[in-house]
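Undergrad: next comes the sequence, and after it the predicted model I'd like to discuss.
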Amino acid sequence: MRCRRDRPGRPRIDPRDLWSEALAGVLARPVRSALTTLGTVLGIGTLVITLGVASTAANQIVGRFDALTATSVTVTVPSPRPGSDSPPLVDWTGAEAVERLAGVVSAAALADSASTANVQVRANEVVAPGELTSQTLAVVAAGPALPEAVRGTMASGRFYDGGDIGRHDRVAVLGDQAARLLGIDDVRHAPAVFFRGQSFTVIGVLGGFRREHRLSTSVILPPTTAADRMGLKHVTHVLLNTSLGAAQQVARQAPIALSPGNEDALSVVAPPDLSKARKGVQGDVDGLFLVLGLVSLVVGAIGIANVTLVTVMERTGEIGLRRALGASRRQVAGQFLAESTMIGLLGGVTGAALGIVAVVCVAGAKEWTPVLDLRLAFGAPVAGAVVGFLAGLYPSLRAARMEPVDSLRAAS
């Protein structure tokens, strides 16, 4: 053992020897040291798993968040007051204006009203006694870009185009559920539907609605036809689909593009900010499991303190002999502090390693991308060492207070 004189008659132990003695003390009872380290392993491991899994799960929110909901924006337009001569806030060309905004993928204007929400619609003019010949359906008007706006597909036939709108053609497109209720599954022979004493040729069936599912039970008319024959003249909704991440920006700009100067009169429904959702979930998960990790750390610290105290009691003879040979109280306390700190450090390293492996395994099982903070990986062993140091304070101070004579007498 290398020693230097701290003051006359009092040797000072070299720090390398101090840690060598501490390591020897830890390895002298490997089973006890391993069981003592287990508490710290559990505490540090729980903290690493908690923070790692929480960060990984929060990172998946954007990916797991329903992309349809995250990119759907709806602008609601109030209808003009009855008898008012003021122009509508949004006309049918408004969808074209809003499509020019950055981040807008598709847009379509829609018109509906309470008077056309429940219309008796028949698929033929023949009324057979005792048979149900009509269905109560909604009649709406929509722009030609509606299939893209609702992210639907044409199950049969085609959707009307600018030519049908310009000619005021009496054509209609049925939602897939409406077509099923009316018994129309093929539009190649130009079936007709009848309501309010008028006939409309069915040119297509629209299905696969991923938004505005209510349209699946509706009769959809061109804007000009609906205005002429059903009184649906004014746009009531504008449906927008945006790029992922652009919904908030589009929601702020769309009312201005649709109705400059009257944007405050329009109401916008936009998805929540994903960054806030991510932070909220991560905060909730962290708060829930962080308590478990802290409890495990406290249990580990108590275990280290108890075992270190027992070790002090078992090694009173060694302590007395060291004091008799000139070791100071500080040196005795330092040796036991070094042992408890080493146990905590070993627990921190082992717990951090096991925690990182657990995070990677959970992410792999869920097919997620693991997210680990390097500060957490390197800070966990330091936290374990701090826990071990704090846990060994009292036993070390108790060992330092022992008098050489009393320690040797107790050992004999």
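TA: Great, that's in hand.

Undergrad: can we go C-alpha only for contacts and neighbour counts from here?
TA: Noted.

Undergrad: thinking Ser33 is in contact with Leu27, fair?
TA: Yes. Contact criterion C-alpha atoms under 8 Å: Ser33 and Leu27 qualify, at 7.4 Å.

Undergrad: the more surrounded of these two?
TA: Using other C-alpha atoms under 10 Å as the criterion, Ser33 and Leu27 rank with Ser33 on top: 20 against 14.

Undergrad: wait, a helix at that one?
TA: Yes. Membership of Ser33 in a helix is supported by DSSP: H, G, I helix; E, B strand; the rest coil.

Undergrad: who's in contact with it?
TA: By C-alpha atoms under 8 Å, 6 or more residues apart in numbering, the contact set of Ser33 is 26-27, 343.

Undergrad: and these as TSV, adding distance to Ala353 and secondary structure?
TA: Converted to TSV, the contacts of Ser33 look like this (distance: C-alpha to C-alpha, whole Å; DSSP: H, G, I helix; E, B strand; the rest coil):
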residue	distance to Ala353	secondary structure
Val26	21	helix
Leu27	21	helix
Ile343	15	helix
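
Undergrad: tell me the one of those nearest Asp17?
TA: Val26 (14.1 Å; C-alpha to C-alpha).

Undergrad: list the contacts of the closest one.
TA: Val26 makes contacts with 33, 339, 343, as judged by C-alpha under 8 Å, 6+ apart.

Undergrad: can you give me the neighbour number for the second one?
TA: Other residues near Glu339 come to 28 when the count uses other C-alpha under 10 Å.

Undergrad: not counting sequence-adjacent ones, nearest residue to it?
TA: Ala22 (4.7 Å; C-alpha to C-alpha, 6 or more residues apart in numbering).

Undergrad: if I look at the one you found, how far off is Gly334?
TA: According to C-alpha to C-alpha, to the nearest Å, Ala22 and Gly334 sit 9 Å apart.

Undergrad: circling back: wait, which of the contacts of Val26 is closest to Ala142?
TA: Nearest to Ala142 among the contacts of Val26, with distances taken as C-alpha to C-alpha, is Ile343, at 72.2 Å.

Undergrad: excluding chain neighbours, what is closest to the closest one?
TA: Nearest residue to Ile343 in three dimensions, chain neighbours excluded: Thr37, at 5.8 Å (C-alpha to C-alpha, 6+ apart).

Undergrad: pull the contacting residues for the one you found.
TA: Contact analysis of Thr37 by C-alpha under 8 Å, 6+ apart lists 300, 304, 343-344, 346-347.

Undergrad: list only buried entries from those.
TA: The neighbour count (16 or more other C-alpha atoms under 10 Å) marks 300, 304, 343-344, 346-347 as buried among the contacts of Thr37.

Undergrad: let's have those in CSV, adding secondary structure.
TA: Shown next, in CSV, are those (three-state DSSP):
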residue, secondary structure
Gly300, helix
Ile304, helix
Ile343, helix
Gly344, helix
Leu346, helix
Gly347, helix
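
Undergrad: okay, pairing it with this:
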Amino acid sequence: MTRLAPLDLIGLGLVGLRTRPARALLSALGISIGIATMIVVTGIPSSSQAALREKLAELGTDGLQATQANVGSPDALPLPESAVGMVERIAPVTAVSAVANTHTRVRRNDRLDPNDGGALTVLASRLDLLPTINAEVRSGRWLNAATADFPTVVLGAVAAVRLGVTELPAGQPAQQVIIDDTAFTVIGILHPTPLSPDIDRSVLVGWEAARATLGFDGHPTVLYVRCVESEVEAVRGVLATTISPERPGQVVVTRPSEALAAKRATESSFSVLFLALAAVALVVGGIGVANTMVVAVLERRAEIGLRRALGATRGQICGQFLTESVVMALLGGVAGTTFGLLATIGYASWQQWPLVVAVGPAATGVGGAVVVGVLAGAYPSIRAARLTPTQALATV
């Protein structure tokens, strides 16, 4: 019995594609549209989802706050001075900073009523506060190791307006505010901080300057914590105990941002949508290939009968038509994957979204086309192989 080499089998499988190129093209087009649809409906929503994740991340999906419980009560215990250092030891925590209420009043100048603080809060601040709360300086500069030890302040957005210090022009004399009876030089103004509105209404003083000038005792009032997003709930569960092991009930920890739940629900919805649309696309493409192969077997009965009469085995006949089906689907898969990737890149660039082109969907497109080709060609190939020479040649 003569055995066909792999290259010969591929050559036989290409006979139908060469002799009927229009039909092969239309069948490949059907599978390519299906695969392109799968790439597009996964790629474009993935880019949109990445843009949505960036927006939701700005809402503090990885942030927590810890504050003193029962503020103002005689039984209230201040947060320990070592709180920041202890929280830093929690493995999923990526950043932690703190502020502390100095319980002092600020005014524009020394001619105003000392008891009129304009509903503003004077906070002692650590130097790493800004990156922890995603805040930015609008004018001037932030506190640093040199200025934090001296009477200098940075104003929140609302505090700057109420104190009449809205700009810090370069080359102009430094502006000052009065905290208690001490003049502090304004060195910076912050942009609004939606995640921490209390900062907008605050006047921020260096930690050591607050100790030396304002009688600050060193106990933080609010801890800002950022951690690995997937571990937010776990960190929240141990944060109070870490800060105050003896009396964790004296620490109030905010719940994770509602934006985190929205983000996870969005990801889940997108995932279900991706799977459904991809399945539909592949099924439609597979039906097109199967229909083409069934018709090809019917039209080529004479060829099948002649080859069987000349000694071709059932396995060789089956392999010929199965190869034709797989090659047809593979060509459609490559074309569809290419078109889908180009469409995804173009649309994401037009929308100015982050480009998300995962290797997985692209490889799945080509691999899925091969699987569809095998499944779609299985029945027609087996049907062709079962034809005896007399059955096949009876139609000649």
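TA: Structure received. If you're wondering where the values come from, they're calculated on a predicted model, not measured in any experiment.

Undergrad: about what we covered before: aligned partner of the residue nearest to Ile343 of the first structure in the second structure?
TA: Using TM-score structural alignment, the partner of Thr37 of the first structure in the second structure is Ala28.

Undergrad: ok, average deviation of the host helix or strand of its match from the first structure?
TA: Element membership for Ala28 of the second structure (DSSP states H and E) is helix 21-57. For helix 21-57 of the second structure, the mean deviation from the first structure after alignment is 4.3 Å (mean C-alpha distance after the TM-score superposition for the first structure).

Undergrad: tell me the buried residues in that helix?
TA: So, applying 16+ other C-alpha under 10 Å, buried residues of helix 21-57 of the second structure: 24, 26-53, 56-57.

Undergrad: likewise stretch 135-143 of the second structure?
TA: Across stretch 135-143 of the second structure, burial judged by 16+ other C-alpha under 10 Å covers 135, 137-143.

Undergrad: output these in a markdown table; the columns should cover distance to Ile304 of the second structure and secondary structure.
TA: A markdown table is the format used below for these (distance: C-alpha to C-alpha, whole Å; three-state DSSP):
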| residue | distance to Ile304 of the second structure | secondary structure |
| --- | --- | --- |
| Ala135 | 75 | coil |
| Val137 | 79 | strand |
| Arg138 | 80 | strand |
| Ser139 | 83 | strand |
| Gly140 | 85 | strand |
| Arg141 | 83 | coil |
| Trp142 | 83 | coil |
| Leu143 | 85 | coil |
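
Undergrad: before we move on, back to that, same check for the contacts of Thr37 of the first structure, but in the second structure.
TA: Retained in the second structure: 304, 343-344, 346-347, out of those (criterion both residues aligned by TM-score structural alignment, their matches' C-alpha atoms under 8 Å).

Undergrad: so of these, which two are at opposite extremes in space?
TA: Largest separation among those by C-alpha to C-alpha: Ile304 and Leu346, giving 12.0 Å.

Undergrad: could you dump the contacts of Val26 of the first structure to TSV with distance to Gly287 of the first structure?
TA: Shown next, in TSV, are those (distance: C-alpha to C-alpha, whole Å):
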residue	distance to Gly287 of the first structure
Ser33	31
Glu339	32
Ile343	28
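
Undergrad: between the residues you listed, which is nearest Pro147 of the first structure?
TA: Among the contacts of Val26 of the first structure, and counting by C-alpha to C-alpha, the member closest to Pro147 of the first structure is Ile343, at 66.2 Å.

Undergrad: now which residue in the second structure aligns to the closest one?
TA: When the second structure is aligned by TM-score structural alignment, Ile343 of the first structure is paired with Met328.

Undergrad: how near is its match to Pro21 of the second structure?
TA: From Met328 of the second structure to Pro21 of the second structure the distance is 11 Å (C-alpha to C-alpha).

Undergrad: Gln175 of the second structure now?
TA: Counting by C-alpha to C-alpha - Gln175 of the second structure and Pro21 of the second structure are separated by 81 Å.

Undergrad: and the nearest residue to Arg107 of the second structure once chain neighbours are set aside, how many neighbours?
TA: Closest residue to Arg107 of the second structure apart from its sequence neighbours, by C-alpha to C-alpha, 6+ apart: Ile178 at 5.3 Å. Number of residues near Ile178 of the second structure (other C-alpha under 10 Å) recorded here: 18.

Undergrad: try Ser349 of the second structure
TA: 13.

Undergrad: which element is it on?
TA: Here Ser349 of the second structure is assigned to helix 314-351, by DSSP H and E.

Undergrad: got a list of what the closest residue to Thr242 of the first structure other than its chain neighbours touches?
TA: For Thr242 of the first structure, ignoring the flanking residues on the chain, the nearest one in space by C-alpha to C-alpha, 6+ apart is Val104 at 4.4 Å. Applying C-alpha under 8 Å, 6+ apart, we find Val104 of the first structure in contact with 98, 240-243, 246, 250.

Undergrad: my read: Asp186 of the first structure touches Ser156, true?
TA: Yes. Assessed by C-alpha under 8 Å, Asp186 of the first structure is found in contact with Ser156 at 6.6 Å.

Undergrad: so where do the strands sit in the second structure?
TA: For the second structure, applying DSSP state E gives strands covering 63-68, 93-101, 106-107, 121-125, 137-140, 152-155, 176-179, 182-190, 202-206, 222-227, 251-253.

Undergrad: for Asn115 of the second structure, find the nearest of those strands.
TA: Nearest to Asn115 of the second structure, of these and by C-alpha to C-alpha, is strand 106-107 at 8.9 Å.

Undergrad: neighbours of Ala410 of the first structure, how many?
TA: 12.

Undergrad: what's the answer for Ala392 of the second structure, then?
TA: Applying other C-alpha under 10 Å, we find 22 residues neighbouring Ala392 of the second structure.

Undergrad: for Arg81 of the first structure, same thing?
TA: 9.

Undergrad: before we move on, what about Leu292 of the first structure?
TA: Using other C-alpha under 10 Å, the number of residues around Leu292 of the first structure comes to 15.

Undergrad: which residue packs closest to the residue mapped onto it from the second structure, ignoring adjacent ones?
TA: In the second structure, the residue matched to Leu292 of the first structure (TM-score structural alignment) is Leu277. Distance criterion C-alpha to C-alpha, 6+ apart; nearest residue to Leu277 of the second structure, sequence neighbours excluded, is Met38 at 6.7 Å.

Undergrad: ditto for Ser328 of the first structure
TA: Spatial nearest neighbour of Ser328 of the first structure, excluding adjacent residues (C-alpha to C-alpha, 6+ apart): Arg10 at 7.4 Å.
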